[in-house]
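**Student:** Sequence and predicted model, in that order:
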Amino acid sequence: MRRFQQSLHTFAFTTLALLCSLPATAAELNNITAQQALFLMEQQKLSSVALVNYYLQQIEKNNQKGADLRAITDINRDAIKLATRLDKERKAGKIRGPLHGLPVVLKANIATKDGMPTTAGALALKGFLAKKDADLVTQLTAAGAVIIAKSNLSEWANFRGENSASGWSALGGQTKNPHKLSQSPCGSSSGSAVAVAADMTLLAVGTETDGSITCPASVNGIVGIKPTHGAVSGAGIIPIAASQDIAGPMTRTVSDAALLLQVLATDEAKSRYGDLTAAINEVQVKKVLLVRAFDGQFAAIKQMQDRVAQQLQQNGIVVEMLEQWQLPEQLSKDELTVLIYEFKRDLTQWLQESQVPAAVGSIDKIVAFNQKKGKAALAFYGQEYLQQAAAIDLEKDKAAYLQALNNSKQLAKAQLDPYLSQFDAILLPAYGPAWPIDHVKGDQFSFGTSTAAAVSGYPSITIPAGMDGQLPLGLSLVGKPWSEAKLLGLAALLEQQLPKRAIPELKP
């Protein structure tokens, strides 16, 4: 580990030098990190107003003009007012928390009472204003964050119907991958990922049920954390399924992701994690499993994996290779049974508690609303998942659901536990490179590796790890429950030594 300690020293020195030389004007804030922004604020060289205004200008420039990324659906009309208040507090010596003055974008399925609608991208919820902040929004505000906007998503978090194209919603249109505008941004946290990658926000929050943070982080070339299930409160988030839903950070660097997760975490999770911002400076991992099952599909993935193995070994970490990674078909079948049942149960409860308009106050009514609106609500693909959920009888179908829930958890853990009993982490290519946006065929995934961690509830951190031409490739680090601190230390090491994150050129 001595080499890594030396590299950390060099990294810290370089970072300090960079911070000291950073410009203080908003015009030169391109791709700044949270740590850099906070340093400049502490030195009174940057204000929250200037930082927020920079990102609002970036959104104005690239969201529906220029590259037409369609990553943002709504702007917080009070963002500058909030930033002004936070600047006054800082000047008076009052610091609310670790995000004081920093801008954050939220996925549009996360409730806020700030005048921005909470819609999940669905026409049925157009203009719906939540009466209460989601728990994580309360935590962000208490930590000093400025919620500047809400981001587009795959409608209903990609659980409306089959053959959908990720990043499309009836309200937000089609989000585009900033690295190549013809390619998919993946989803469902498409807008959050693209906003971060294209420098339209400093920090963002996404949500995942299976792959919705992992995949967009991978194909847009950013850092995404799917935390241990239960580590972040789901209260106030439009649900799919409580047994798998989880919110998490989407950022440009590992250190920024650690900072954001520290704020998003519940009190119980914080007690388990310790100081995540300190964890990035320590590598506790000694032995990892590197999955090579997808090397044959893309030469660039093989090159990425070769580089990952080499860098880890040079830092004294034992790397063992695994050539096969195949999930049992029954896992996918059981997972879908669980998601459909819990979608009926959990979305019904959310609709009732949130007091949405009576005309769309149940899943049956949403299905009928969509049918009545026709292509305006159901463009490009159907609403099979909504219809299947509407048909569920929560009492009669409960036994089959419980059996599928138990079986899916066992199968997912059986895929991970034998390896995690021997290794500190499992490293997998997250997803293949982004595919063309196709509103006829829908998403054309080559492969994805998010399911085992998603169903088991284990943590997964995805980092930029290479490129396939213009398209980013992501590496996912999976560990035991509550091992985020250990995974973050490993992710920070790899971030230093793998190719730097590619900055999108926003070209067709």
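**Tutor:** Noted; the coordinates are in hand.
**Student:** From now on I want contacts and neighbour counts done on CA atoms only, so please keep to that.
**Tutor:** Noted.
**Student:** now the end-to-end length of stretch 172-192.
**Tutor:** 13 Å (CA to CA, to the nearest Å).
**Student:** how far does it sit from the chain's center?
**Tutor:** Distance of stretch 172-192 from its chain centroid, counting by CA atoms, centre = their mean, to the nearest Å, is 13 Å.
**Student:** So what's the residue count around Gly382?
**Tutor:** 18 (other CA atoms under 10 Å).
**Student:** pretty sure it is in contact with Gly161, am I right?
**Tutor:** Yes - in this structure, Gly382 is within contact of Gly161 by CA atoms under 8 Å, at 5.0 Å.
**Student:** and the closest residue to Pro328 other than its chain neighbours, how many residues sit next to it?
**Tutor:** Spatial nearest neighbour of Pro328, excluding adjacent residues (CA to CA, 6 or more residues apart in numbering): Leu411 at 7.7 Å. Look at Leu411: counted by other CA under 10 Å, it has 20 neighbours.
**Student:** Give me the distance between whichever helix or strand Leu411 is part of and the centre of its chain.
**Tutor:** Element membership of Leu411, judged by DSSP states H and E, is helix 398-420. Here the centre of helix 398-420 is set off from its chain's centre by 24 Å, with CA atoms, centre = their mean.
**Student:** sec struct for Met200, please.
**Tutor:** coil (DSSP: H, G, I helix; E, B strand; the rest coil).
**Student:** Contact partners for it?
**Tutor:** By CA atoms under 8 Å, 6 or more residues apart in numbering, Met200 lies in contact with 55-56, 58-59.
**Student:** try it against this one:
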Amino acid sequence: MNHRILARPALALLLATTASAALAQQAGGDIVLRERPVPAIADTAAQIERIRTLDDAGPMLNAVIVYNPDAAAVAVTQTGKPLAGRTVMVKDNVETAEFPTTAGSLALKDNATGRDAPLIANLRKAGGVVLGKTNLSEWANIRSNDSTSGWSAVGGLTRNPFATDRNTCGSSSGSGAAIAAGFAWGAIGTETNGSIACPASINGLVGFKPSVGIVSRTHVVPISSTQDTAGPMTRTVYDAALLLTAIAGEDRADPVTLEAKRVADYTAGLDTASLKGVRIGVLRGATGSRADVKALFDTALEDLKRAGAELVDVEYSAPGELWAAALPVLLFELRVEMDKYLSTRPGTGGPRSLADVVAFNSANAATELRFFGQDLFEEALKTTDAAAYQKNLATLRRLTRAEGIDKLLADNTVSFLVAPTQGPAWSTDLVNGDNFNGRIGAGYLAAIAGYPHLTVPMGAVEGLPIGLSIMGAQWQDHAVLKAGAAYEKARTAVLPTPTFAPWKPAGE
């Protein structure tokens, strides 16, 4: 096993190899996974070969920072457990005992804590195999307003398997690209606001941001105590539910997990889930200005209706008060939580506070600050007014919960809210940064509220995937997953396949 994390492409030259295997997409879907055990050695060897040919060479997706070349030997020992040796990629802000956890920053390149985050310990107990760590938007995309999603100083730029000159979205960019490329069965992403949903949508995956508290955040490099959560990124809703079942659990070091209302098995009932008679709120105002995205959404709505759902148009527009409070809350929590995490890391050396990180970046500007700065970090150091923070947090909770999702569900007598997740992937531009376009999606409501949000592929625009968002009330994670599984069965859209090449118009 290689324990080193190196900048690309040197990693490819230093990782050990395993026996070669023919390239193959791992089979997915609930029926396949239920009816036969996963052939752990063959599948894992094939996944490693895909990493070697598509990530370390060829299009060089840069989705994977480090991997375990001996993972096949581990996988075969996990038969009889719920995950039965299925391989999982882990976003590199989640601690695993065998690899350093860098959050994409050179300041943490030696952050080998030797410990598993509780969610990883749960994963291993369930028979999951940590295949490697994935690249991410550095510091989970909270360093600067002018960032380029998918870039980190440690991992370089992650490329989109569907169009390698297009963005993978942040901050779980590597997790999204890795699963789209067939590098593992599933991945762990993390989200504060959109960082599971957006890369899952743009990479043609199922992504699930659970209610905050379903999954422990201990030993995960933090941003927000009220919004952060880890969650699964997979090819099917069943796989997402299976992975969530494995990683969920209480953690006394993370008190919000003690309040969560979980179910023992999130896959239960997915195969028979029905939308017949289910009232669903349609957030048409979140469709944005793109006619092509609207057309996909309209098709998805027709699929939902044909599956028996009753659709109800729901009007919603985020008040300016919400946006005025949102960033100050994140910056206050970022300073507090980052200081707490960094100051309690095992070992010596490296940053012990957010201020230390800012100083490191300034001292290493040629590598860390070449493409964008650290304005949000610097602003967070000045965001210290606790009374203002409490007032802003109360505003956010009111506007996204009592006067947000809870009110929309109750006033319209609907069980879920749906909208397009995000527009198509934009051209990556390290000079000018990200280009979110079309004012598409409403996932910020679920993110800020801490409520469940599922995205499921609903088609593509010019070969670029688009997801359907399904959001529900707090702790209604299982119900949201069942709704997603029912839509997945009813979906008529043709889904795209990765090209591993730069984008070009359809037919050319």
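**Tutor:** Great, that's in hand. What you are looking at is a predicted structure, and each value in this text was computed from that prediction instead of being measured.
**Student:** TM-score for this pair?
**Tutor:** Aligned and superposed, the two chains score 0.88 in TM-score terms (TM-score structural alignment, normalised by the length of the first structure); 468 aligned residues with a CA RMSD of 2.0 Å.
**Student:** on that earlier part again, mind checking what the residue nearest to Pro328 of the first structure lines up with in the second structure?
**Tutor:** Alignment note (TM-score structural alignment): Leu411 of the first structure maps to Leu399 of the second structure.
**Student:** For that match, give its distance to Ala197 of the second structure.
**Tutor:** From Leu399 of the second structure to Ala197 of the second structure the distance is 21 Å (CA to CA).
**Student:** got it, and Leu464 of the second structure?
**Tutor:** Distance of Leu464 of the second structure to Ala197 of the second structure, given as CA to CA: 15 Å.
**Student:** With adjacent residues omitted, what lies nearest to the alignment partner in the first structure of Pro210 of the second structure?
**Tutor:** Matched by TM-score structural alignment, Pro210 of the second structure corresponds to Pro227 in the first structure. Using CA to CA, 6+ apart and skipping the chain neighbours, the partner closest in space to Pro227 of the first structure is Pro459 (4.6 Å).
**Student:** what's the neighbour count on the residue mapped onto the one you found from the second structure?
**Tutor:** Alignment note: Pro459 of the first structure maps to Pro452 in the second structure; criterion TM-score structural alignment. Neighbour count for Pro452 of the second structure, taken as other CA under 10 Å: 27.
**Student:** middle-most residue in the first structure, spatially?
**Tutor:** Closest residue to the average C-alpha location of the first structure: Ile213 at 3.3 Å, with CA atoms, centre = their mean.
**Student:** Quick check: the aligned residue for that residue in the second structure?
**Tutor:** Residue correspondence to the second structure (TM-score structural alignment): Ile213 of the first structure is matched to Ile196.
**Student:** ok, now Ala120 of the first structure?
**Tutor:** Ala120 of the first structure maps onto Ala103 in the second structure, with residues paired by TM-score structural alignment.
**Student:** Can you give me every residue that contacts that match?
**Tutor:** Counted by CA under 8 Å, 6+ apart, Ala103 of the second structure has contacts 92-93, 136, 138-140, 221.
**Student:** try 10 Å this time
**Tutor:** Contact analysis of Ala103 of the second structure by CA atoms under 10 Å, 6 or more residues apart in numbering lists 91-95, 109, 111, 134-141, 152-155, 220-222.
**Student:** Just those residues: which are in strands?
**Tutor:** Judged by DSSP state E, strands contain the following of the contacts of Ala103 of the second structure: 91, 134, 152.
**Student:** ranges for the strands of the stretch 1-150 of the second structure?
**Tutor:** 64-67, 87-91, 129-134 (DSSP state E, counting those that start in this stretch).
**Student:** equivalent range in the first structure for the longest one?
**Tutor:** Residues 146-151 of the first structure are the counterpart of strand 129-134 of the second structure, counting by TM-score structural alignment.
**Student:** Would you indicate which residues of the matching stretch are buried?
**Tutor:** 146-151 (16 or more other CA atoms under 10 Å).
**Student:** Now it on the second structure. Mean distance?
**Tutor:** Aligned to the second structure and superposed, stretch 146-151 of the first structure gives a mean residue distance of 0.5 Å (mean CA distance after the TM-score superposition for the first structure).
**Student:** ok, now how distant is the closest residue in space to Leu40 of the first structure that isn't next to it in sequence from Ile95 of the first structure?
**Tutor:** Ranked by CA to CA, 6+ apart and with sequence neighbours excluded, the top spatial neighbour of Leu40 of the first structure is Leu46, at 5.3 Å. Remark: distance between Leu46 of the first structure and Ile95 of the first structure (CA to CA) = 15 Å.
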